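Colleague: Here's a sequence, model it:
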Amino acid sequence: MVGLLSGAMLLAAGCGGAAETTDQPTATTTVTVTTTVAAPSPTDSPTVPIETPVTDDSGEPTDSATPVALATDVAGRPLVLGNIFKYPDGWKDGRYDIADRKQATGIGGTLSGCGYEETLELRLANNFGRLKLEFGQSNSSETSDQVLVVRIDANGQYRDQKSVKLNQIAAFDLPVPKVNALKVIVSLKNTAECNGGAVEAVLMNMVLS
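Modeller: Modelled structure (predicted):
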């Protein structure tokens, strides 16, 4: 009897041990992902140029390319286009055949149509006392029927006017004391013979003294 009880107790103990056995917990693995985020590029700002005056060795601003009043050192020599304060587009320094003169040095420009005019302005700054000027039509002008007219205004007031046909040369010799703004107004006379053709006008030997 005692043997049977001992066997039963051993059997119960064995069953109980099996029942208490549980599964082991599964190990958890943590994965760390590192993400690199690029910093945003700064937006390029437009570069604004800064204008600085051009200076000479003394540090003083130099003169600009804008035409200025004529100094007395131009006296006695023929003026060129670079001496003119304002002039029409298309006018240029060159050599021209006018009447019997060959390759005469002058300032030339084309006039088109009756009554058409152009203005060249000089700034004398009261530095001169006299103006001499010759003018005519280039022998290569498109038409031979036009009359070329040149008028001189000083300080906004009419001073003198002359006209020439093809194959002629006219001249001015005018006093210009106390004159600052001097205008040379070149035009084609509106006549019955005017047919609208173009003329190349030439100003020669424009000399201040």
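Colleague: going forward, measure contacts and count neighbours with C-alpha atoms only.
Modeller: OK.
Colleague: looking at this, residue 134 is in a strand?
Modeller: Yes: judged by DSSP: H, G, I helix; E, B strand; the rest coil, residue 134 forms part of a strand.
Colleague: what about it, how many neighbours?
Modeller: Neighbour count for residue 134, taken as other C-alpha atoms under 10 Å: 17.
Colleague: That one against residue 168, yeah?
Modeller: No: look at residue 134 against residue 168 with C-alpha atoms under 8 Å: they stay out of range, at 10.6 Å.
Colleague: which other residues reach the helix or strand hosting residue 12?
Modeller: Using DSSP states H and E, residue 12 falls within helix 2-20. Helix 2-20 has contacts (C-alpha atoms under 8 Å, 6 or more residues apart in numbering) with no other residue.
Colleague: residues of the next helix or strand along the chain from it that come out buried?
Modeller: Following helix 2-20 in sequence order, the next helix or strand is strand 92-98 (DSSP H and E). With burial defined by 16 or more other C-alpha atoms under 10 Å, the residues of strand 92-98 counted as buried are 92, 93, 95, 96, 97, 98.
Colleague: cool, stretch 154-164 as well?
Modeller: 154, 163, 164.
Colleague: Now, these that are in strands?
Modeller: Judged by DSSP state E, the subset of these located in strands is 154, 163, 164.
Colleague: What separation is there between the last one and residue 127?
Modeller: The one in question is residue 164. To residue 127, residue 164 is 30 Å away according to C-alpha to C-alpha, to the nearest Å.
Colleague: Following up with a second sequence; could you model it the same way so I can compare the two?
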Amino acid sequence: MSSLNPWRALAALVIVAAAAGCAGGSSGQATPEPHGEQTTEATAEPTADDSTETIEPSDSATTEAPEPDWEATARESADNSDGTGPLDPDQTEGRDLTLADFFSKEGQGIDETLYGVASLEEQKGIGAVLAWEDATMELRLANRYTSLAFSAGQANSSKSSDNVLRVEIYKNGKSADFVDIPFNEVYPFNVDVSNVNALKIVLKCRTQNDRECDYDESVTGVLYSMRLGS
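Modeller: Prediction:
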């Protein structure tokens, strides 16, 4: 039996080792390295700058309250006052005077409505509630008329039937005449108003002893069928 050559055995080992190394290299796969870092983008949250802006009103859009017109208010007040200028014959001819025709009215409970006077029922007239306070009504005639006719009496609704209605006429500030009218009587007046500008009719409540009435709302005096002549 021949002996084994040592050099041939060493060569065989080298070949076997080389073959094993090649087999291991071909079966293994290298893990690829990432080329770049992957980043996750966060959703952008809205900021205060992105919110809707509040629109401030401009000076031109602001509505300012108008200043009150004091002169116009004064004129309107004068137009609505009780004062009525001098009466015009063209405006009063053929009709009875009304409360609106009087330049001024002073007294308690002066009213224009329907009254019962003596035997008259629902007579349209100008009435005033009287006690210790008189009622004064003034006409401005501007010397344009010659006569004033009317009737006067106590309303059937007067609280007292014992007192007297006094009707006193003033021409241009001076007393010209007066008449006392008991309850349930009517007195017709026909007053000369020639050259008269201011004519006042004053109603008073008097007792039968010619004293002031001593309690409120004693008498309701009524004037009716008032007409001016020119």
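Colleague: Next, the TM-score between them, please.
Modeller: After superposition, the two chains reach a TM-score of 0.68 (TM-score structural alignment, normalised by the length of the first structure), with 167 aligned residues with a C-alpha RMSD of 3.0 Å.
Colleague: mind giving me CSV with the buried residues of stretch 154-164 of the first structure and columns for distance to residue 82 of the first structure?
Modeller: Formatted as CSV, those follow (distance: C-alpha to C-alpha, whole Å):
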residue, distance to residue 82 of the first structure
154, 20
163, 25
164, 26
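Colleague: The lengthiest helix in the second structure aligns to what range in the first structure?
Modeller: Using DSSP state H, we find that the single longest helix of the second structure is helix 6-27. Using TM-score structural alignment, helix 6-27 of the second structure corresponds to no residues of the first structure.
Colleague: Could I get the contacting residues of residue 144 of the first structure?
Modeller: Listed by C-alpha under 8 Å, 6+ apart, the contact set of residue 144 of the first structure reads 165, 166, 199.
Colleague: who touches the nearest residue to the last one once chain neighbours are set aside in this structure?
Modeller: It refers to residue 199 of the first structure. In space, and not counting its chain neighbours, residue 199 of the first structure is closest to residue 141: 4.8 Å by C-alpha to C-alpha, 6 or more residues apart in numbering. For residue 141 of the first structure, the contacting residues are 198, 199, 200, by C-alpha under 8 Å, 6+ apart.
Colleague: Also residue 78 of the second structure?
Modeller: With C-alpha under 8 Å, 6+ apart, residue 78 of the second structure has no contacts at all.
Colleague: counterpart of stretch 157-165 of the second structure in the first structure, which residues?
Modeller: The aligned range for stretch 157-165 of the second structure is 140-148, by TM-score structural alignment.
Colleague: how far does that stretch sit from the chain's center?
Modeller: 34 Å (C-alpha atoms, centre = their mean, to the nearest Å).
Colleague: what about it, how long is it end to end?
Modeller: 14 Å.
Colleague: which of the residues in that stretch are buried?
Modeller: So, applying 16+ other C-alpha under 10 Å, buried residues of stretch 140-148 of the first structure: 141, 143, 144, 145, 146, 147, 148.
Colleague: Validate this expectation: the third one resides in a helix.
Modeller: Read it as residue 144 of the first structure. No: using three-state DSSP, the assignment for residue 144 of the first structure is coil, not a helix.
Colleague: Now which residue in the second structure aligns to residue 103 of the first structure?
Modeller: By TM-score structural alignment, residue 103 of the first structure lines up with residue 122.
Colleague: What is the burial count for that match?
Modeller: Neighbour tally, residue 122 of the second structure, other C-alpha under 10 Å: 10.
Colleague: Please apply the same query to residue 83 of the first structure.
Modeller: Here the number of neighbours of residue 83 of the first structure (other C-alpha under 10 Å) works out to 17.
Colleague: aligned partner of it in the second structure?
Modeller: Aligned partner of residue 83 of the first structure by TM-score structural alignment: residue 101.
Colleague: so who does the closest residue to residue 169 of the first structure other than its chain neighbours touch?
Modeller: Among residues not flanking residue 169 of the first structure along the chain, residue 136 sits closest, at 4.8 Å (C-alpha to C-alpha, 6+ apart). By C-alpha under 8 Å, 6+ apart, the contact set of residue 136 of the first structure is 98-99, 148, 164-170, 201-203.
Colleague: This completes my enquiry, with thanks.
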